[in-house]
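[1] Sequence and predicted structure are below.
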Amino acid sequence: MHLDNESLFTLLPWLSPALVFLVGACIGSFLNVCIYRVPAGKSVVRPGSHCACGKPIAWHDNIPILGWLILRGRARCCGARVSPRYPFVELLTAALFLACWLLFPPLKALCGMLMVSFLICGAFIDIDHFELPSVFTIGLGIAGIILSCLVPSLHGQSHEIFAVAALRSGLLSLQGLLIGSAVILWIALVAEALLKKEAMGFGDVLLVGGIGAFCGWQGAVFSIFGGAFLGLLCVALVFAWNAVASKKIRVKSLESPEKEDELNRHSHIPFGPMLAAGGLVYFLLVHKWIDPVLSSINAIIWK
C-alpha cells in the first residue's frame, strides 16, 4: 500500500508529537553543551561530547534522557557521577517543544521552540554563574523581531498582503522589546535607589526585552510580575533552607571559609530564571486571559 506523508500522519496521529518530543530531547542535549561551554568561552561544536575525565562519550551513551537512565547517572568510562540536571534539561526541552507543537500552528510553534531554547540556556547559565550572556539575551530580541516579520501570526497578524502583516507584526515585536526593557529598567533603577545596591543586572533588562520581542509588551510585563511572584516563592524556600542549614554551615565556616561562601551563595537568587518562567507561562498558557486585562488597564490609564 502506498502512503504519502499526509496520510501517514493521519493514520498515526501520535507520530508528529512523538517526533517533536524526540527532536526536543536532542536539542535539549545540545543546550546542555551550550549551558556548560558558553560561559567558559569554549566552542559548542568542538570537541565532541566528553566525560570530565577527558574521554569521549560514545554515541550510545549519549542518547538523550535514556543514556543517563541506562547508566544510572554514572559515566561508563570512569564511574563518575553525572548530574541529573542533564536529563532534566533534555526532558524539559522536549516537554516544552511538545507543548508548543500541540498548542500552536506549525510556524508559530517553531518560533516558540526557538524562544524556549534561548530561555532555557539563559536561565540555567544564570543559575550557575549569576549572569546572562548577551548571545542569549540580545540574540533572543533579534530573533524575535526577525521571526515576527517572517511569521506575522506570532503576534496574531494577518492580511491579504503579506508585507502589511509582516510590518505590523514587526512593529509589535519592536514595541514589546522597547516597552518590556524600559519597564524593568525603571523598576531596577528605583529598587537600586531604595536599597542602595544593585537590584538586578542589565542582562535581566535585555532578557525581558527579548521576551517582549516574541510575546509583545503584554508578555514582557507579565514576565516581570509573574517572575517576581515566582521569585517570592523561591525566597521563601531559601529562607526555609537557611533556617535548617545555616547553623551547620556557620559552625563549619569557622574552620572552612568555603562553607561561609556556600551559605552566601544559597542566599542569592538569580532573577533570570523567574523572568524566563514567566515569559513561558504567558506564551503557552495565559496570554488569552492576560491580554484583555492588560489592554483594559492600558485603556483606562490613557483614557
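    In hand now; what should we look at? Residues are numbered from 1 along each chain as shown.

[2] When you work out contacts or count neighbours from here on, use the C-alpha atoms and nothing else.
    Noted.

[3] Count residues in the vicinity of Thr5, would you?
    Wrong residue type there; residue 5 is Asn, not Thr. Under the neighbour criterion other Cα atoms under 10 Å, Asn5 is assigned a count of 9.

[4] Would you mind measuring from it to Pro13?
    12 Å (Cα to Cα, to the nearest Å).

[5] And for Leu178?
    From Leu178 to Pro13 the distance is 41 Å (Cα to Cα).

[6] Please say which of those two ends up with more neighbours.
    Taking other Cα under 10 Å, Leu178 and Pro13 do not tie; Leu178 has more neighbours (21 against 11).

[7] Now name the helix or strand holding the more buried one.
    helix 162-195 (DSSP states H and E).

[8] And for Ala220?
    helix 202-253.

[9] That helix: how far from the chain's middle?
    On the basis of Cα atoms, centre = their mean, to the nearest Å, helix 202-253 sits 13 Å off its chain's mean C-alpha point.

[10] Got another one to weigh against that:
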Amino acid sequence: MTSASIAELSAAFPWFFPTVAFVLGACVGSFLNVVIYRVPAGASIVSPGSHCACGQPICWYDNIPILSWIILRGRARCCGRPFSIRYPAIELLTAVLFVVCWNSLPPLVAACGAVFVSALIAATFIDLDHMIIPDAFTLGLGVLGLLLSFWVPALHGQDSGMFLVDAMRSGFLSLQGLLVGSGLVLWIALVAEAVLKKEAMGFGDVKFVGAIGAFCGWQGAVVAIFGGALVGTVWFAVAWLWEKITGKRAQVAPPTETPDGEPTGLALGAHVPFGPMLAIAGALYFLVAHRWIDPWLGEVATLF
C-alpha cells in the first residue's frame, strides 16, 4: 500500500487505521503478557499455549484481549482463580500507544515505534518484577534499532529522496545515539558508585539507554537519562506521600526481597529499578517530546 492510498483511505475513513492500530496493539499486548511472565523464567514464549495457573488450556474465546477479562470479571472460567488486572492494563496500554504512534508519526516510522514501545513495555514490567532487564531488550533492541534505522531512514529524520545516502546517515545517527547513551550513563554509574560506595545503577540500564539511543538518537538518550531521573523524583514523591497517608510502603512489584535482603519498596534507601523510568522518558521523547526538545538541544550543541 502506497503513501497516497493510505492518505486516501484515511481521508475517507478516518477511524479505520486508528482502529486497526488499537486492535493490533491489544493483541501485541496480550503477547507481551506472555513475554513478561516467561522470558525471566527461561520458558518458551511459543509453547505451550496460554493456560491457567491450574494447568487447563485457555480457550480462544476466553483469551480475547481486554474483553475476556471484563466478560469473565477477572476470573478464570475453568477454576475461578482471579486474573490480575495487570493483564488487561498492559493490553490497553499497548493498544493506546500503538494508536498514538499511528496518529503522531509517518506510517513506516509508526511501525518502528510500535516495535520500540512494545519492547519498552516488556522491559518495564520485567524490571519491576525481577529487577533485571534481559539482554533481548537491551542488546537485542539496540541491534534492531540500528537495522531499522538503515531500513527506515525517516526514523532519524532522513528523507532527502536518496535512499542509500539517507540510510547511511540514519544508521550513523542511530549508532551515535547508542554509543553516546550507553557511554554517558556508564560514566554516571561509575561516578555515583564511587561517591555512594555501592552500585548505583545496573549494567542493564547502561545497555538499555544505548538501545533507546539507537531508536531516538543521542538526543533521546540524553532525555531518557535526565527525564528518567525526573520521573524517578516524581515517583519517589508519590511513594513518600502514599507511605505518610496510609502508613504502608508503596511497592513497585510483588512483596519480595532483593538478593542482598532489601525490600523492593519505594522508600528512601530501597533498591528500585531505573529501567521503567528510562522507558517512560524514552517513550515520551519518541512519541511527542522530540518536536520541542530537538531544536533546543541543537542550539545547545552548537555552543560546544
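    Thanks, I have the structure now. A quick note: this is a predicted structure, and the numbers were derived from the prediction, not measured.

[11] care to give me the TM-score?
    Overlay of the two chains. TM-score (TM-score structural alignment, normalised by the length of the first structure): 0.90; 286 aligned residues with a Cα RMSD of 1.9 Å.

[12] Show me what the helix holding Leu178 of the first structure is packed against.
    Under the contact criterion of 3 or more Cα pairs under 8 Å, 6 or more residues apart in numbering; DSSP states H and E, helix 162-195 of the first structure touches helix 134-150, helix 202-253.

[13] tell me the contacts of Ala166 of the first structure?
    Neighbouring residues of Ala166 of the first structure by Cα atoms under 8 Å, 6 or more residues apart in numbering: Ser148, Cys149, Leu150, Val151, Pro152, Gln157.

[14] For those residues, work out which two are farthest apart.
    Using Cα to Cα, the two most remote members of the contacts of Ala166 of the first structure are Leu150 and Gln157, lying 11.1 Å apart.

[15] picking that back up, report the inter-axis angle for the helix holding Ala220 of the first structure versus helix 134-150.
    Between helix 202-253 of the first structure and helix 134-150, the angle comes out at 150 degrees (axes from the mean of the first three to the mean of the last three Cα atoms, to 10 degrees).

[16] Could you tell me how far the next helix-or-strand element following helix 202-253 of the first structure lies from the centre of the chain?
    Next along the chain after helix 202-253 of the first structure, taking DSSP H and E as the criterion, comes helix 257-266. Centroid displacement of helix 257-266 of the first structure relative to its chain, using Cα atoms, centre = their mean, is 27 Å.

[17] Give me the angle between helix 257-266 of the first structure and helix 202-253.
    Using the same axes, to 10 degrees: helix 257-266 of the first structure against helix 202-253 is 140 degrees.

[18] For helix 257-266 of the first structure, list every residue counted as buried.
    Lys259, Glu260, Leu263 (16 or more other Cα atoms under 10 Å).

[19] And the first one, how far from Ala245 of the first structure?
    Counting by Cα to Cα, the gap between Lys259 of the first structure and Ala245 of the first structure amounts to 11 Å.

[20] One more: the second one?
    To Ala245 of the first structure, Glu260 of the first structure is 11 Å away according to Cα to Cα.

[21] Over to Gly203 of the first structure?
    Counting by Cα to Cα, the gap from Gly203 of the first structure to Ala245 of the first structure is 30 Å.

[22] And Ile179 of the first structure, by the same measure?
    41 Å.

[23] Compare these two (neighbour count), which wins?
    A direct count of neighbours by other Cα under 10 Å for Ile179 of the first structure and Ala245 places Ile179 higher, at 21 against 12.

[24] okay, the helix holding Leu178 of the first structure sits on what stretch of the second structure?
    Per TM-score structural alignment, the counterpart of helix 162-195 of the first structure in the second structure is residues 163-196.

[25] My read is that Pro56 of the first structure contacts Ser49, right?
    Yes. The criterion here is Cα atoms under 8 Å, and Pro56 of the first structure meets it with Ser49 at 6.1 Å.

[26] who's more crowded, those two?
    Just comparing Pro56 of the first structure and Ser49: by other Cα under 10 Å the higher neighbour count belongs to Ser49, 17 against 13.

[27] didn't that one look like it was pressed against Ile57?
    Yes. Ser49 of the first structure is within contact range of Ile57, at 5.8 Å (criterion: Cα under 8 Å).

[28] For the second structure, which residue occupies the most central location?
    In the second structure, the residue lying closest to the centroid (Cα atoms, centre = their mean) is Leu120, at 1.4 Å.

[29] Report the contact partners of that residue.
    Taking Cα under 8 Å, 6+ apart as the test, what Leu120 of the second structure contacts is Phe137, Ala279, Ala283.

[30] Tell me the residue in the first structure aligned with the second one.
    Following TM-score structural alignment, the counterpart assigned to Ala279 of the second structure within the first structure is Ala276.

[31] For its match, which residues are in contact?
    Leu119, Ile120, Ala123, Leu207, Ile211, Ser223, Gly227.

[32] Cool, thanks, talk later.
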